[in-house]
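A.B. asks: Here is a sequence with its predicted model. Questions after.
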Amino acid sequence: MLFRKSELRAGMSIPGKEPGQEEETDQAVKGRATRSRGRKKDSIRGVGLKQLRQVIGELQQGEIIPFATGGQWSNHDLLEFILERTGPADVYITTWSLTEEPVRAILDFTEKGLIRSLTCLFDYRIQARNPKVFQLIDSVIERKKLTKIHAKVTVICNEEWAVSIISSANFTKNPRIEAGVILTDTETAAFNIDWIEEEILNEQPLKFKRTENVRRDPGRRGD
């Protein structure tokens, strides 16, 4: 979470901060992640993947990690960071917008064997907004669908890990502040895989969805 000194002066309290403890400067912290287990990482300035390694560090099972990027990393940086920790995995991506640099990064992860399979939902207007990028994804990504979507969800799963990233960021270069959450539990991953697969298969998944409706094993692709 991000706080400014002006908010403290107005009487805002910060959980875990004792009265009189040294406060942060007025400059907003760029790139921060906190963990639900109560261990807060120090704010570190840096760029992209290097900063993610410092700010988040190692993953643990069953964690909830809220983050704010401060414009310091993009979704493809975060995807690479997660894949470094999970090892080769099946990846599901949904995004409203897409640009060339993240696409080429994803293809590089695939060629290196970090991505075993790739399933994507893209907003249908990508085809008109960025035809060059559309031609690229159309030629190299087999399991994909153009649909009406604004959700930005990434799921990374294999036999040992099930990681979900839900954030405000598209798969574009993200110089603005974006925020989201990383969840390392199987239920969240399975829930998201379930509706993504059903949309891929034209099964109208979102009339009503709750987590108890999860059916798929997050470590396996849909048939």
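C.D. replies: Received it, and whenever you're ready, just let me know what you need.
A.B. asks: Please make it C-alpha for all contacts and neighbour counts, starting now.
C.D. replies: Fine.
A.B. asks: my read is Thr94 is in a strand, agree?
C.D. replies: Yes - assessed by DSSP: H, G, I helix; E, B strand; the rest coil, Thr94 belongs to a strand.
A.B. asks: Just give the nearest non-adjacent residue to Leu121, would you?
C.D. replies: In this structure, Leu121 finds its nearest non-sequential neighbour in Thr94, 4.6 Å apart by CA to CA, 6 or more residues apart in numbering.
A.B. asks: gap between the one you found and Gly62?
C.D. replies: Separation of Thr94 from Gly62 (CA to CA, to the nearest Å): 23 Å.
A.B. asks: dropping in the other structure now:
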Amino acid sequence: MTDLDWAIGSNDLSWMTSDEMIERAKDFGAPRSHARRAAKRSLIAAMKHEIAADILPRLPEDGESFHIVGNGRFDYWSFIPVVCQLLATQGIVFYGSTWTLNRDNATELFDLLDRGVLGQATMLTGIFFKRREASIYAYLLDGLLKRGQRYVAFENHAKVTLLATPTHAIVIEGSANFTANPRVEQYVITNDRALHDFHKDWMESMLAKGDSWHGK
């Protein structure tokens, strides 16, 4: 009979602090399968960002647009850290509209906020995301509100990203969501203040009308 077998049904909890049991816990180590999955996700994300960076070696000039068709080797979200890097500044103002998104991209959004790359973040998603991806929805909402940012859910299917600084107004319009997209997708990346403000206006109107949350 092992220490653990003996302890079941007993009031004696000394086994919990025994050297033997502590050593067994130490020997077990980290949950390796989870660690491998996390490492794989990070590697895949890094590769996708690298591909996006190769496609977008520079920002569009004022009034210029880049039209891109992807073959599934990178995702919509891959452009966002790349554009942030090309903007080469802190405090970028971010608006993101998508039907749904995954946890990894929400985590990267939080990282950009925590490092000060993004100064403000506003997320707009579809009701589908709130209902069908409840755990990721809760993760996103909690993370945004803790960081003093904004979120709204409504019957949304628009995929638009705004990244603004005093000198640039980058708009990314595309067919894909903020998820993994192993399909042919199209994107237009534009540097245009009027287009940026056009999208910002309807996003702000949905924040005012919709089921929105504002962090403090």
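C.D. replies: Right, received. Where do you want to start? Note that this is a predicted model, so its numbers are computed, not measured.
A.B. asks: Would you give the TM-score for this superposition?
C.D. replies: Once superposed, the chains reach a TM-score of 0.70 (TM-score structural alignment, normalised by the length of structure 2), with 158 aligned residues with a CA RMSD of 1.6 Å.
A.B. asks: higher neighbour count, Thr94 and Gly62 of structure 1?
C.D. replies: Thr94 (25 against 15; other CA atoms under 10 Å).
A.B. asks: The more buried one maps to what in structure 2?
C.D. replies: Superposed on structure 2 with TM-score structural alignment, Thr94 of structure 1 falls opposite Ser97.
A.B. asks: what does Asp123 of structure 1 give?
C.D. replies: Per TM-score structural alignment, Asp123 of structure 1 is aligned with Gly126.
A.B. asks: ditto for Ala190 of structure 1
C.D. replies: Aligned counterpart of Ala190 of structure 1 in structure 2: Asp197 (TM-score structural alignment).
A.B. asks: buried ones in the host helix or strand of that match?
C.D. replies: According to DSSP states H and E, Asp197 of structure 2 maps onto helix 193-209. Neighbour-count burial for helix 193-209 of structure 2 flags Arg193, Leu195, His196, His199, Lys200, Met203, Met206, Leu207 (criterion: 16 or more other CA atoms under 10 Å).
A.B. asks: what comes into contact with stretch 85-97 of structure 1?
C.D. replies: If you take CA atoms under 8 Å, 6 or more residues apart in numbering as the criterion, stretch 85-97 of structure 1 is touched by 58-59, 83, 113-123, 126, 149-158, 160-161, 170-172, 193, 196, 219-221.
A.B. asks: give me that answer again for 7 Å
C.D. replies: 113-123, 126, 149-158, 161, 170-172 (CA atoms under 7 Å, 6 or more residues apart in numbering).
A.B. asks: neighbours around the match of Asp123 of structure 1, how many?
C.D. replies: 19.
A.B. asks: For Val83 of structure 2, see how far away it is.
C.D. replies: 24 Å.
A.B. asks: Also Phe94 of structure 2?
C.D. replies: Distance, Phe94 of structure 2 to Val83 of structure 2, using CA to CA: 11 Å.
A.B. asks: got it, and Arg41 of structure 2?
C.D. replies: Look at Arg41 of structure 2 and Val83 of structure 2: by CA to CA, they are 21 Å apart.
A.B. asks: One more: Arg150 of structure 2?
C.D. replies: Per CA to CA, Arg150 of structure 2 is found 21 Å from Val83 of structure 2.
A.B. asks: Confirm Ala158 of structure 2 sits in a helix?
C.D. replies: No - counting by three-state DSSP, one finds Ala158 of structure 2 to be coil, located in no helix.
A.B. asks: In contact with it, which residues are there?
C.D. replies: Ser97, Thr98, Trp99.
A.B. asks: Near the second one, how many other residues are there?
C.D. replies: Residue neighbour count, defined by other CA under 10 Å, stands at 23 for Thr98 of structure 2.
A.B. asks: Next: the last one.
C.D. replies: Neighbour count of Trp99 of structure 2, defined by other CA under 10 Å: 22.
A.B. asks: Check which helix or strand the most centrally placed residue in structure 1 maps to.
C.D. replies: The residue lying closest to the centre of structure 1 (CA atoms, centre = their mean) is Ile165, at 3.1 Å. Per DSSP H and E: Ile165 of structure 1 is located in strand 162-167.
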